[in-house]
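1. structure of the sequence below:
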Amino acid sequence: MSLLERLNQDMKIAMKNKERDNLSVIRMVKAAMQNEGYKLGRQELSDDEALTVLARELKQRKDSYKEFKSAGREDLAEKLESEIALIETYMPQQLTEEELESVVLETIKEESATSKAEMGKVMSAIMPKVKGKADGGRVNALVLKHLS
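-> Reported below is the predicted structural model:
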């Protein structure tokens, strides 16, 4: 089942069960996917493209969550926390620290990178491998650790 089909199915369930918060989040994610489709000039997004949109939506909410927490807005932070949890259910299983480190080391070896100056080359080779499975910040930190 594609990501869009899962979203549609869950949207119907949320409507039937009158889960307004879940319904709102699912609609926002679907709208973001639809907007991306318009930008690309297509009706349907591939699962990979849909995953990219989903990851972007998740990152935006995580950033906002940090801002609300630091500003002391617990009410808004709690709402975002539930949105983040819902969106994460649609994301692929995240890589463990060991799995991610193995991918990083393997890619550094493939790219024959030895210094921080080659970090961009390594990052651009790693990110497609871990798309949706690891946060870019985690990847960046590991690459930096192994290239220094």
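
2. from here on, just use CA atoms for contacts and neighbour counts.
-> Noted.

3. next, count neighbours for the closest residue to Gly136 other than its chain neighbours.
-> Sequence neighbours aside, Met127 is the residue nearest to Gly136 in space, at 7.5 Å (criterion: CA to CA, 6 or more residues apart in numbering). For Met127, the count of nearby residues is 17 (other CA atoms under 10 Å).

4. what's the answer for the one 10 residues further on, then?
-> Counted with other CA under 10 Å, the neighbours of Gly137 add up to 9.

5. what distance do you get for it to Met123?
-> Distance of Gly137 to Met123, given as CA to CA, to the nearest Å: 11 Å.

6. also Ser112?
-> The gap separating Ser112 from Met123 is 13 Å, by CA to CA.

7. give me the helices and strands touching the longest helix along the chain, please.
-> In the chain, with assignment by DSSP state H, the single longest helix is helix 47-70. Other helices and strands packing on helix 47-70, by 3 or more CA pairs under 8 Å, 6 or more residues apart in numbering; DSSP states H and E, are helix 3-16, helix 20-40, helix 74-88.

8. list the buried residues in the last one.
-> Across helix 74-88, burial judged by 16 or more other CA atoms under 10 Å covers Ala77, Leu80, Glu83, Ile84, Leu86, Ile87.

9. who's in contact with the residue lying closest to the last one once chain neighbours are set aside?
-> Spelled out, that is Ile87. Using CA to CA, 6+ apart and skipping the chain neighbours, the partner closest in space to Ile87 is Leu58 (6.5 Å). Shown in contact with Leu58 (CA atoms under 8 Å, 6 or more residues apart in numbering): Ile84, Ile87, Glu88.

10. Proceed likewise with the subsequent sequence, for comparison:
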Amino acid sequence: MSLENTINDAIKTAMREKDKTALDALRAVKSQIILLKTEARGAEVSPEQEIAILQRMIKQRKDSYEQFTAQGRDDLATVETDQMKVIEKFLPAQLSTAELETEIKKIIEETGATSVKDLGKVMGTASKALAGKSDGKSISEMVKKLLS
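-> Below you'll find the predicted structure:
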């Protein structure tokens, strides 16, 4: 089942349960998927693109959460975290720090990287291999740590 169909089912469930936060988050996801399909002129949306949409939306909500918290708007910050939790349910399971380190060590070995100069080569491979399983910031920090 595609992400779009899963989101549509979740929207129906949220409507039945009168869960406004989930409904808002799910409608935002659906909107982004429709926008991507429109830009692609009706072409099918790949699972990688769907994951990228979800990750981007979570990142946006994290940024908003930080801004609202800094401004003392805990009411709005709570809404953002609740929406993040709803969206995260549709992402693949995230890697723990230990699992991420193991995966990146394998990638460093495969690419033959030895120093921070090889960061770009490792990041390119790691970003593709770990798409959806970890965010770019975590991958970048781990690669820098292991190469230095």
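
11. returning to that earlier point: which one of the buried residues of helix 74-88 of the first structure is nearest Ala31 of the first structure?
-> The closest of the buried residues of helix 74-88 of the first structure to Ala31 of the first structure turns out to be Ile87 (CA to CA; 13.8 Å).

12. for that closest one, which residues are in contact?
-> Contact analysis of Ile87 of the first structure by CA under 8 Å, 6+ apart lists Val25, Leu54, Leu58.

13. any idea how far it is from Lys145 of the first structure?
-> 30 Å.

14. rewinding a little: tell me the angle of the longest helix of the first structure relative to helix 20-40?
-> Angle of helix 47-70 of the first structure versus helix 20-40, following axes from the mean of the first three to the mean of the last three CA atoms, to 10 degrees, is 130 degrees.

15. mean per-residue distance, helix 47-70 of the first structure versus the second structure.
-> With mean CA distance after the TM-score superposition for the first structure, helix 47-70 of the first structure departs from the second structure by a mean of 1.1 Å once superposed.

16. switch the helices and strands packed on helix 47-70 of the first structure over to CSV; also include distance to Thr107 of the first structure.
-> Below are those laid out as CSV (distance: least, CA to CA, whole Å):
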stretch, distance to Thr107 of the first structure
helix 3-16, 28
helix 20-40, 30
helix 74-88, 26
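
17. for Gln94 of the first structure, find the nearest of the ones you listed.
-> Here helix 74-88 is closest among those (CA to CA), at 9.7 Å.

18. I'd like the next helix or strand past that closest one.
-> helix 97-111 (DSSP states H and E).

19. from Ala55 of the first structure, how far off is the residue mapped onto Gln49 of the second structure from the first structure?
-> Structural alignment (TM-score structural alignment) places Gln49 of the second structure against Glu49 in the first structure. Note on Glu49 of the first structure: its distance to Ala55 of the first structure, by CA to CA, is 10 Å.

20. Glu118 of the first structure too?
-> From Glu118 of the first structure to Ala55 of the first structure the distance is 26 Å (CA to CA).

21. likewise Val103 of the first structure?
-> 20 Å.

22. can you check Glu19 of the first structure too?
-> On the measure of CA to CA, Glu19 of the first structure and Ala55 of the first structure end up 23 Å apart.

23. tell me how far the closest residue to Ile53 of the second structure other than its chain neighbours lies from Gly120 of the second structure.
-> In this structure, Ile53 of the second structure finds its nearest non-sequential neighbour in Gln32, 7.0 Å apart by CA to CA, 6+ apart. Gln32 of the second structure sits 29 Å away from Gly120 of the second structure, going by CA to CA.

24. swap in Pro47 of the second structure?
-> Pro47 of the second structure is 24 Å from Gly120 of the second structure, by CA to CA.

25. cool, Asp24 of the second structure as well?
-> For Asp24 of the second structure relative to Gly120 of the second structure (CA to CA), the value is 37 Å.

26. done for today, thanks.
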